[in-house]
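> can't give you the sequence, but here's the structure:
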């Protein structure tokens, strides 16, 4: 699977206070929807990903349910979080 520049940039460094829109697949519209749900930082999405035991499929389904993300949006986001965990946890 080819990764985007956004994906590579995210995985290459600690998360810090990055906005949720720093994750691949999360643009301004989806980011606004997530922010309304209380997920304005990438670290908060990471927390949900960890609660779902780093299962990319479950996280993608959760993302679809919470904010109406499409499979095209959810898959790169969940894969990026998985790779970030592999690198930093």
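It's in. These numbers come from a predicted model, not from an experiment. Numbers count the residues shown, from 1 in each chain.
> alpha carbons only for contacts and neighbour counts from here, please
Will do.
> in the protein, which helix has the most residues?
helix 71-88 (DSSP state H).
> flag every buried residue along it.
Within helix 71-88, the residues scored as buried using 16 or more other CA atoms under 10 Å are 73-84.
> that helix packs against which elements?
The contact analysis (3 or more CA pairs under 8 Å, 6 or more residues apart in numbering; DSSP states H and E) places helix 71-88 against helix 5-11, helix 42-51, helix 56-67.
> would you format those as CSV with distance to residue 22 and mean neighbour count included?
Below are the helices and strands packed on helix 71-88 laid out as CSV (distance: least, CA to CA, whole Å; neighbours: other CA atoms under 10 Å):
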stretch, distance to residue 22, mean neighbour count
helix 5-11, 7, 16
helix 42-51, 7, 17
helix 56-67, 16, 17
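> let's bring in a second one:
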């Protein structure tokens, strides 16, 4: 298993609540701003898209790259965190 960031561990261990999109691992202020412009302001909005795409890594990473210009690492970190969160909480 690969190591994860503290942000990842914190995100996965807590309920989603009303966390802002910038609470997602891989998403900082620049990408968060771009996601907000696309009407994805909360982490649960991105989770919804993740679920609509059937938790498919290729589709989700592609969507994140297209929507907010995330690079492969940022999109992968976000995918990994959402997938782990779903395993923990759903």
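Structure received. Everything numeric here is computed off the predicted structure, so don't read it as measured data.
> quick one: TM-score?
In this superposition the chains share a TM-score of 0.97, using TM-score structural alignment, normalised by the length of the first structure; 89 aligned residues with a CA RMSD of 0.6 Å.
> about what we covered before: how about the buried residues of helix 71-88 of the first structure in CSV, adding distance to residue 6 of the first structure?
As requested, the buried residues of helix 71-88 of the first structure are exported to CSV (distance: CA to CA, whole Å):
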residue, distance to residue 6 of the first structure
73, 13
74, 14
75, 14
76, 10
77, 10
78, 13
79, 12
80, 10
81, 12
82, 15
83, 13
84, 13
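> rewinding a little: can you say which of the helices and strands packed on helix 71-88 of the first structure is nearest to residue 21 of the first structure?
helix 42-51 (7.6 Å; CA to CA).
> residues near residue 26 of the second structure, how many?
Residues near residue 26 of the second structure, counting by other CA atoms under 10 Å, number 23.
> which ones are touching residue 88 of the second structure?
12-13 (CA atoms under 8 Å, 6 or more residues apart in numbering).
> next: residue 18 of the second structure.
Residue 18 of the second structure sits in contact with 42-44, where contact means CA under 8 Å, 6+ apart.
> re the thing from before, nearest to residue 21 of the first structure, of the buried residues of helix 71-88 of the first structure?
When the buried residues of helix 71-88 of the first structure are compared against residue 21 of the first structure (criterion: CA to CA), the nearest one is residue 77, at 9.9 Å.
> my read is that that closest one contacts residue 24, right?
Yes: taking CA atoms under 8 Å as the definition, residue 77 of the first structure is a contact partner of residue 24 at 5.2 Å.
> shared neighbours of the two, anything?
Counting by CA under 8 Å, 6+ apart, nothing touches both residue 77 of the first structure and residue 24.
> relative to residue 29 of the first structure, how far out is the residue most central in space within the first structure?
Nearest to the geometric centre of the first structure sits residue 77, at 3.8 Å (CA atoms, centre = their mean). If you measure residue 77 of the first structure against residue 29 of the first structure using CA to CA, to the nearest Å, the figure is 15 Å.
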